[in-house]
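> Structure for this input, please:
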Amino acid sequence: MKVGLLDTLGARHGRYWAAFLKELGLEVAVPALPAAEALALGRSSLPDEPVQVQLTLGRVLELGRVDAVLIPQTPAVASDAWGEALTDLLPRRISGLPQLIAIPDGGEAMPAAATELGQRFTRNPARVRLALERVKPLGAEKRAEMPRLSLGSRVTVAVIGPRSLLADPDLSGGLKAALDALGLHGVYSPELPASQVAERGERMDNAARAPSGEKELFGALKLLEGKSAVRGVLLASPARDGAHRAALNRLAAMTHKPALIIDVDAGQTEWPELETFRDRVTLGATARAAASDDPGEAS
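Now for the predicted structure:
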């Protein structure tokens, strides 16, 4: 049996799943095309859909003849059909795809999902148990620390967006380069300690009913905007993703720091509005520094 394993959507535990499948004696197929070519495959079939969906489809198509493809789950925001049911929607839109299976990308649900998947693929409980034991260390969550909030003389900005965008270097690389070129130090929401983000996410209004993706974005914002080093908030939405754009619009209304919402597409390297944003946060930081150095202001 040949099973495809995708590394898209900001996947964190690809090594766990690859090792597990190999321990089961299955052949594992992984994407190999350059991201631009895979994206072109997906975009030709779904030209109007979000960029992360296009890349995921392209990666599925490049695998060719496989029996199933494992795709990491992502937390959905409100009205986010792709986030809620990507593995169900893609086969409805594109005929001839292999079986698509959503898998947890970490957390307590991952071993249980692996057990169920192993039983389905092998019908051999003993082998599944042995495979789970052998790959268990790969599933452990690494202790996460806060990323560096200051870098030399650069002004720090929080960059908030879905992991499927910001944790994928093929999609977010252009944005990171653009911020560096403008002299901004970006602190990206996927780099934050998940436990701290989750704790603050539960403080969101109506948290019990809020989609997990909304709570994750809210928690990241609240964790970063209270840091004195953070001078502004950049909210990054995947291109053509109306659900995330709407969620980030709601988030922008919750911060008192200078904020900007942008759309990010694969291969994009320029955002003219970033220069104005840079000037806002840089001049604001300079003014605050001058005020703190003025004895009259301090008294």
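> C-alpha from now on. contacts and neighbour counts both.
OK.
> ok, the closest residue to Leu132 other than its chain neighbours to Gly118 distance?
Of all residues not flanking Leu132 in the chain, Phe20 sits nearest, at 6.8 Å (C-alpha to C-alpha, 6 or more residues apart in numbering). Per C-alpha to C-alpha, to the nearest Å, Phe20 is found 9 Å from Gly118.
> coming back round to it: tell me which element the residue nearest to Leu132 is part of?
Phe20 belongs to helix 14-23 when assigned by DSSP states H and E.
> Pull out the buried positions in that helix.
Going by neighbour count (16 or more other C-alpha atoms under 10 Å), the buried part of helix 14-23 is 14, 16-21, 23.
> Out of these, which comes closest to Gly186?
Of all these, Gly186 sits closest to Gly14, with 25.7 Å by C-alpha to C-alpha.
> In contact with the closest one, which residues are there?
The neighbours of Gly14, taking C-alpha atoms under 8 Å, 6 or more residues apart in numbering as the test, are 5-7.
> same thing but at 10 Å, please
Listed by C-alpha atoms under 10 Å, 6 or more residues apart in numbering, the contact set of Gly14 reads 5-8, 20, 70-72, 105-106, 138-139.
> Kindly report the same for Lys2.
Taking C-alpha under 10 Å, 6+ apart as the criterion, Lys2 is in contact with 21, 25-29, 65-69.
> among those residues, which two are most distant?
Gly25 and Arg65 (18.1 Å).
> sorry, back to before: for Pro272, see how far away the residue nearest to Leu132 is.
As defined by C-alpha to C-alpha, Phe20 lies at a distance of 45 Å from Pro272.
> The structure of the following sequence is requested for comparison with the preceding one:
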Amino acid sequence: MKVGLLESPAARSRAYWAALLKELGVEVAASGVSEAEALQLGRDTLPDEALGVQLALGRILALGRVDTVLVPHLPEVTNDAWGEAFTELLPRRISGLPTLIDVPDGGPHLENAAAEIGLRLSQSGGGVRRALERTRILAGGPREEMPALARASRATVAVIGPRALLAEPILAGGVRPALEILGLHPVFSSELPLNDVMKRAERMENAGKVADGERELFGAASLLAGKSAVRGLILAVPARDGAARAALTRIGQRMHKPTLTLSVDAGQTDFPELEAFRDRITLGTAQATGDDA
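All right, here's what the predicted structure looks like:
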């Protein structure tokens, strides 16, 4: 059996799953194309879908002939059909895909899911137990620290957006340099320690009834908005992603610092609205509440 792993910098458990597959001794496929080529594959196949869907599809297609692909489940926002059931919806749209298995991206169910999938792939109970023992140290995800919130002679802005956007250089790589050219110091929500973010998210009204991804976005926005160094918040929306835009709009309305909603597409380097926002937060014209620009 030849297995693929959907690699994404946004997935906290990618090192765990890669190590588990290695320990199980299964044949693991590698992408034969660049990230740009993978994205183009997805765009050509589903041109009208959201940016993250296109990239994920392109990465799956780039694996070539495989039997199974493990897809780490990133947190979805409210009314996000693709986020809720990507591995179920994609085969309905695209025929001939390998079996897609939705796997947890960390959390309390990670090892149980790994045991079940390990048996499915290797048919060896003893081998699975040994693989779980050897990879357990990676189950907690990468070590995380709070990024620097201040930088000399620069105003700090929080950039809030889905991990599936901000953690992907191929998608959001143009945002940071565009802000730095304007003399701003950006702090991305994808860089924050997830435990701190989710603890802050407990303050969200009806938090238990809100989708995990939306709670994560709120927690990051609330955490950074509460820091005196942060002058304003940029709400980064993946191109063609209506669910993410709606979620970030709701979150922006709860903030008490200036906000700017910014649509981000792959390869985009020019964001004309950023200069006016920079002036707004640095020239003393900021309003008490945020709004979209």
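> Next, see which of the contacts of Lys2 of the first structure are matched by contacts in the second structure.
Retained in the second structure: 26-29, 65-69, out of those (criterion both residues aligned by TM-score structural alignment, their matches' C-alpha atoms under 10 Å).
> Filter those residues down to the ones in strands?
27-29, 68-69 (DSSP state E).
> Now, of those residues, which are buried?
Among these, those classed as buried by neighbour count (16+ other C-alpha under 10 Å) are 28-29, 68-69.
> Closest to Leu130 of the first structure out of those residues?
Of all these, Val28 has the smallest distance to Leu130 of the first structure: 18.3 Å, by C-alpha to C-alpha.
> so who does Glu214 of the second structure touch?
Residues near Glu214 of the second structure by C-alpha under 10 Å, 6+ apart: 75-78, 161-162, 201, 204, 207, 220, 243-244, 247-248, 250-251.
> and the next element down the chain from the host helix or strand of it?
Remark: Glu214 of the second structure resides in helix 212-225, with elements defined by DSSP H and E. The C-terminal neighbour of helix 212-225 of the second structure among helices and strands, as given by DSSP H and E, is strand 230-238.
> average offset between that following strand and the first structure?
Mean deviation of strand 230-238 of the second structure relative to the first structure after superposition (mean C-alpha distance after the TM-score superposition for the first structure): 0.4 Å.
> so Arg245 of the second structure touches Ile160, yeah?
No: checked against C-alpha atoms under 10 Å, the pair Arg245 of the second structure and Ile160 is beyond contact range at 11.4 Å.
> And those two? Which one has more around it.
Neighbours around Arg245 of the second structure and Ile160, counted as other C-alpha atoms under 10 Å, are more numerous at Ile160. The numbers are 29 against 21.
> List the residues that contact that one.
166, 187-190, 216-221, 224, 233-237, 248, 251-252, 261-262.
> likewise Gly174 of the second structure?
Counting by C-alpha under 10 Å, 6+ apart, Gly174 of the second structure touches 264-271.
> now those: which count as buried?
Burial by neighbour count, judged by 16+ other C-alpha under 10 Å, picks out 264-266 from the contacts of Gly174 of the second structure.
> Buried ones in stretch 237-252 of the second structure, by neighbour count?
In terms of neighbour count (16+ other C-alpha under 10 Å), stretch 237-252 of the second structure has its buried residues at 237-241, 243-245, 247-249, 251-252.
> out of those, which are inside strands?
Filtering those for strands - DSSP E - leaves 237-238.
> As JSON lines, the buried residues of stretch 237-252 of the second structure with distance to Glu35 of the second structure would be great.
What follows is those, written out as JSON lines (distance: C-alpha to C-alpha, whole Å):
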{"residue": "Val237", "distance to Glu35 of the second structure": "20"}
{"residue": "Pro238", "distance to Glu35 of the second structure": "17"}
{"residue": "Ala239", "distance to Glu35 of the second structure": "18"}
{"residue": "Arg240", "distance to Glu35 of the second structure": "20"}
{"residue": "Asp241", "distance to Glu35 of the second structure": "20"}
{"residue": "Ala243", "distance to Glu35 of the second structure": "25"}
{"residue": "Ala244", "distance to Glu35 of the second structure": "23"}
{"residue": "Arg245", "distance to Glu35 of the second structure": "25"}
{"residue": "Ala247", "distance to Glu35 of the second structure": "28"}
{"residue": "Leu248", "distance to Glu35 of the second structure": "27"}
{"residue": "Thr249", "distance to Glu35 of the second structure": "30"}
{"residue": "Ile251", "distance to Glu35 of the second structure": "31"}
{"residue": "Gly252", "distance to Glu35 of the second structure": "31"}
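> Among the contacts of Gly14 of the first structure, the buried ones, what's the ChimeraX command?
The buried residues among the contacts of Gly14 of the first structure can be selected in ChimeraX (16+ other C-alpha under 10 Å) with this line:
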select :5,6,7,8,20,70,71,72,105,106,139
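> now, which of the contacts of Gly14 of the first structure lie within strands?
Reading strands off the contacts of Gly14 of the first structure with DSSP E, I get 5, 70-72.
> can you list residues touching both of Arg245 and Ile160 of the second structure?
235-237, 251, 261-262.
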